[in-house]
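In: Could you look at this predicted model? Sequence included:
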Amino acid sequence: MTISTTRRIAGAVAMLAASTAMTGTAFAEAHGGVSFEGETVEFVIPFSESGGSARWANFFAPLLSEALPGNPTVVVRYRPGAGSTSGANWFQEQTTDDGTLIFGTSGSTQFPYLLGDPRVRYEYNDWQVVLVSGTGGVAYLPDELAGLMDGLDATGLQDTDFIWGSQGATRLDLVANLAWEMLGMNVEPVFGIEGRGDGRLMFERGEANIDYQTSSAYLRSVMPMVEAGMAVPMMTWGALDDDGNIVRDPTFPDIPTFAEVCEATPACETEGPAWDAWVAFFTAGFPAQKMIFLPGSTDQAIVDAYTDALNEIIARPDFAEMAETTLGDYPQMTGAAAQAAFRLGTQVDDSAREFVINWLEESYGVTLD
């Protein structure tokens, strides 16, 4: 290589470096001075890596890396324990407010907060929400038990002893536990699993004979079992229309809702205290099921940068197609819509709360004091 060639290469490298620096500066200025160039963003979820929250976080992580100013590396970290309470308590104590730490919650994080669980040391109102993802849930049975249902009538299941893996009595799983009890079924939960994916694994190993998964995990991990004849969908929890009515889940329009199964089962009633409580906690747990937060002390410019990035992601022409096969067909909310959904997911009527607290003590001996 000649000296002149070496000088040309060195000059080109210098010009490229200067151009990159100017581009980075201009890019940061265009985003309120915020740039994550060269940074690593930790996206922490308080669950194991086998469930729907992991799938949701891993869906958004590379998209955020592309959309955030400076294109940081976004890495999903797992902090399971106590049905997500442990991880949420940890996040409450964090002081990293430069945008390099974000936290993802689920209904299993919201429910202990709503019920006043004494283990909760986190306060949702201290955090800044930047995304709310709706989702659904599908309950399913082994093929040999699905035939006990008479159409939508679940009466034939009432003489079977069921076992399933549950994160805990005060977690999102209470929606399933209350639904099965309302149907007159005898379902014994094995409490203490670290994520819904662990419950699915119990089903696959034959240690459980009923289960439910949120939509993302159902699409990825249960559909193959359905296609192989190992599992049969029983019902979804449903979705809410614009008037707040429970309708069929748009991701699973061919599967009946719990409301439909309840109406067809004489032991179950779609009115009264139990039904009102079920609807209240379903509403808090699924239409606003997963959320991304920044610490409360985070500068507004960083919050805005995340909002802009998430809006860019949602506006991608291929987003709906990617989300349909990974997350399902549900709203992804930012800005004012996220704030409204956040309030929906972190508030519940006092009468519904009192019903559930009493039911937890009567059914599982769980007291919240």
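Out: Here it is on my side, so go on.

In: okay, CA-based contacts and neighbour counts for the rest of this
Out: Noted.

In: Quickly find the element holding residue 270.
Out: Assessed by DSSP states H and E, residue 270 sits outside every helix and strand.

In: neighbours around it, how many?
Out: 17 (other C-alpha atoms under 10 Å).

In: quick one, what contacts it?
Out: 259, 262, 263 (C-alpha atoms under 8 Å, 6 or more residues apart in numbering).

In: what does residue 269 give?
Out: So residue 269 contacts 182, 262, 263, 275 (C-alpha under 8 Å, 6+ apart).

In: so is the nearest residue to the first one once chain neighbours are set aside in a helix, a strand, or just coil?
Out: The shortest distance from residue 182 to any non-neighbouring residue, by C-alpha to C-alpha, 6 or more residues apart in numbering, is to residue 268 (5.3 Å). What DSSP: H, G, I helix; E, B strand; the rest coil gives for residue 268 is coil.

In: Residue 164 looks like it's in a helix, true?
Out: No - going by three-state DSSP, the assignment for residue 164 is strand, not a helix.

In: circling back to that earlier point, out of the contacts of residue 269, grab the one that's most surrounded.
Out: residue 262 (21 neighbours).

In: For residue 120, see how far away it is.
Out: 33 Å (C-alpha to C-alpha, to the nearest Å).

In: and if you look at residue 66?
Out: Counting by C-alpha to C-alpha - residue 66 and residue 120 are separated by 34 Å.

In: cool, residue 130 as well?
Out: 22 Å.

In: Please say which of these two ends up with more neighbours.
Out: residue 130 (27 against 17).

In: quick one: contacts for that one?
Out: So residue 130 contacts 291, 292, 293, 294, 303, 306, 307, 334, 335, 338 (C-alpha under 8 Å, 6+ apart).

In: Comparison target below:
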Amino acid sequence: MMKQLIAATSAALALAGPAAAQQDYEGETVRVIINLSAGGSTGVMAQNFANHWKEHIAGNPDFVIQPVTGGGQMKGIIEARNARPDGLTVAWVAWSGPTRAIGPASQNVDWSEFDVIAGMGVPSMAYGRRDIGDGISSAADLAGAEGVHIGGYRPGSYLDLTARMSLDILGIEYGYTTGFRGGSNIVAALQRDEVNFHVTPAANYFGGIEANVVEEGTGLPLWYYPLTDADGTIVAEDSFGDIPTFTEVAEEITGEAPSGPAWDAVQWLNEGMAGVTWFIGVPAGTDPETLELLRTSFEETYNDPAFREEARKVSGMAPTYTPAADMEALIASLRDIDAEISQTVLDYIESGTQ
């Protein structure tokens, strides 16, 4: 599994000559490209982080968040990759590295075309409308319910895959509508009753869905997928309160702990993708001193109590942090994916396009 990798490998491949070092950012504007809409958890977290990142960089540059959507989230990645490697364009993009590595060629990403700054992530969770079937008041009521309909991003999205695999594990039939360009679009569709079930980053849930969908009575939280440390121990997260884990829900509905190929794939997706929801990097060839400045200032910002307090206030939790060396190791691990897990995921991606 990915967490068992101990060797880190460099993800930097200079495709152009290194740009001049950018050590003082006074008067500069840093463009942060996201590949989803500004109103979702990606845009909100990037903006919150940028508000504090500027304070840890000499010259206190301005940060501008630029959504570049479309192409199965590829347009934003391509836009960032093709920017000048001058330290003034940063990719903050929905990662999905594992599924991109085994999915359609059009969704593959050569991450060596970026110099890595870090990875960040938040656990994912499921929520739904209260009027599913004859009405539900808890996740257990989904058993036997008719009319469950997932709203998703694309068949290769780890959130979509996790949603579909989870419902299959629970034995719940469902419909699936994909192609939404951001979490806010799915929330709007759910409020219009066009879809009624969604797996989303928890920051999206606590950052707006809880207030706008749950507290006003339309929906309810169903379960979350906890992250684990290197020893496989669940990392406690008090933000979820009484919301059960998916394992607890599966045991209640099916009478046993989840198992089998779909569950193995869910765990793999959660480990390699929820833990790293976002890839943060710059175009390959960025001057080493500038890259080190960005990495160091990023880590300082992550540990800044002011950022962590704001993240909890706006998104309900502080995200996880994966330093550059660990991200490079994770990227290297994509070359050796378990064959059964790979096939399970590929089968789901293919069936999701039909």
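Out: Thanks, I have it. Small disclaimer: the values here were computed from a predicted structure and weren't measured.

In: Was I right to think the residue nearest to residue 182 of structure 1 contacts residue 183?
Out: Yes - at 5.1 Å, residue 268 of structure 1 and residue 183 qualify as touching, with contact defined as C-alpha atoms under 8 Å.

In: Which residues are in contact with each of the two?
Out: With C-alpha under 8 Å, 6+ apart, residue 268 of structure 1 and residue 183 have common neighbours residue 262.

In: Does the residue nearest to residue 22 of structure 2 when sequence neighbours are not counted lie in a helix or a strand, and which?
Out: Leaving aside its chain neighbours, residue 22 of structure 2 sits nearest to residue 290 (5.3 Å; criterion: C-alpha to C-alpha, 6+ apart). Residue 290 of structure 2 belongs to helix 288-302 when assigned by DSSP H and E.

In: Okay, buried residues for the following helix or strand past that helix please.
Out: Next in sequence after helix 288-302 of structure 2, counting helices and strands by DSSP H and E, comes helix 305-315. Across helix 305-315 of structure 2, burial judged by 16 or more other C-alpha atoms under 10 Å covers 307, 308, 310, 311, 312, 314, 315.

In: how about a markdown table for those, with distance to residue 267 of structure 2 added?
Out: A markdown table is the format used below for the buried residues of helix 305-315 of structure 2 (distance: C-alpha to C-alpha, whole Å):
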| residue | distance to residue 267 of structure 2 |
| --- | --- |
| 307 | 29 |
| 308 | 27 |
| 310 | 30 |
| 311 | 26 |
| 312 | 26 |
| 314 | 28 |
| 315 | 24 |
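
In: And those residues, which is closest to residue 176 of structure 2?
Out: residue 315 (26.8 Å; C-alpha to C-alpha).

In: Okay, the closest one and residue 236 of structure 2: tell me how far apart.
Out: 17 Å.

In: With residue 144 of structure 2 instead?
Out: For residue 144 of structure 2 relative to residue 236 of structure 2 (C-alpha to C-alpha), the value is 31 Å.

In: same thing with residue 66 of structure 2?
Out: Counting by C-alpha to C-alpha, the gap from residue 66 of structure 2 to residue 236 of structure 2 is 33 Å.

In: Show me what the residue nearest to residue 22 of structure 2 lines up with in structure 1.
Out: Aligned by TM-score structural alignment, residue 290 of structure 2 pairs with residue 302 of structure 1.

In: quick one: which of residue 66 and residue 236 of structure 2 has more around it?
Out: More neighbours surround residue 66 than the other of residue 66 of structure 2 and residue 236, with 19 against 10 (other C-alpha under 10 Å).

In: any idea which element the closest residue to that one other than its chain neighbours lies in?
Out: The shortest distance from residue 66 of structure 2 to any non-neighbouring residue, by C-alpha to C-alpha, 6+ apart, is to residue 33 (4.8 Å). According to DSSP H and E, residue 33 of structure 2 maps onto strand 29-34.

In: Show me what that strand is packed up against.
Out: helix 41-53, strand 62-67, helix 74-81, strand 89-94 (3 or more C-alpha pairs under 8 Å, 6 or more residues apart in numbering; DSSP states H and E).

In: Now check structure 2 for the residue matching residue 67 of structure 1.
Out: So, by TM-score structural alignment, residue 67 of structure 1 is matched to residue 56.

In: Find the residue closest to its match in space, skipping its chain neighbours.
Out: Nearest to residue 56 of structure 2 is residue 297, by C-alpha to C-alpha, 6+ apart, at 5.4 Å.

In: contacting residues for that neighbour?
Out: Counting by C-alpha under 8 Å, 6+ apart, residue 297 of structure 2 has contacts 53, 56, 57.

In: Also residue 65 of structure 2?
Out: Per C-alpha under 8 Å, 6+ apart, neighbours of residue 65 of structure 2: 31, 32, 33, 34, 38, 43, 46, 47.

In: Quick check: the aligned residue for the fifth one in structure 1?
Out: Matched to structure 1 by TM-score structural alignment, residue 38 of structure 2 sits across from residue 49.

In: Relative to residue 78 of structure 1, how far out is that match?
Out: When residue 49 of structure 1 is compared with residue 78 of structure 1 (using C-alpha to C-alpha), they lie 7 Å apart.

In: Neighbour count for these two, which is higher?
Out: residue 49 (22 against 16).

In: Surely that one is in a helix?
Out: No - assigned with three-state DSSP, residue 49 of structure 1 falls outside any helix and is coil.

In: Just confirm it contacts residue 57, I think it does.
Out: No - if you go by C-alpha under 8 Å, residue 49 of structure 1 and residue 57 don't touch, sitting 9.8 Å apart.

In: Would you mark the buried spots in stretch 188-196 of structure 1?
Out: 188, 189, 192, 193, 194, 195, 196.

In: count of residues packed around the match of residue 67 of structure 1?
Out: For residue 56 of structure 2, using other C-alpha under 10 Å, the count is 18.

In: now residue 303 of structure 2
Out: Residues near residue 303 of structure 2, counting by other C-alpha under 10 Å: 12.
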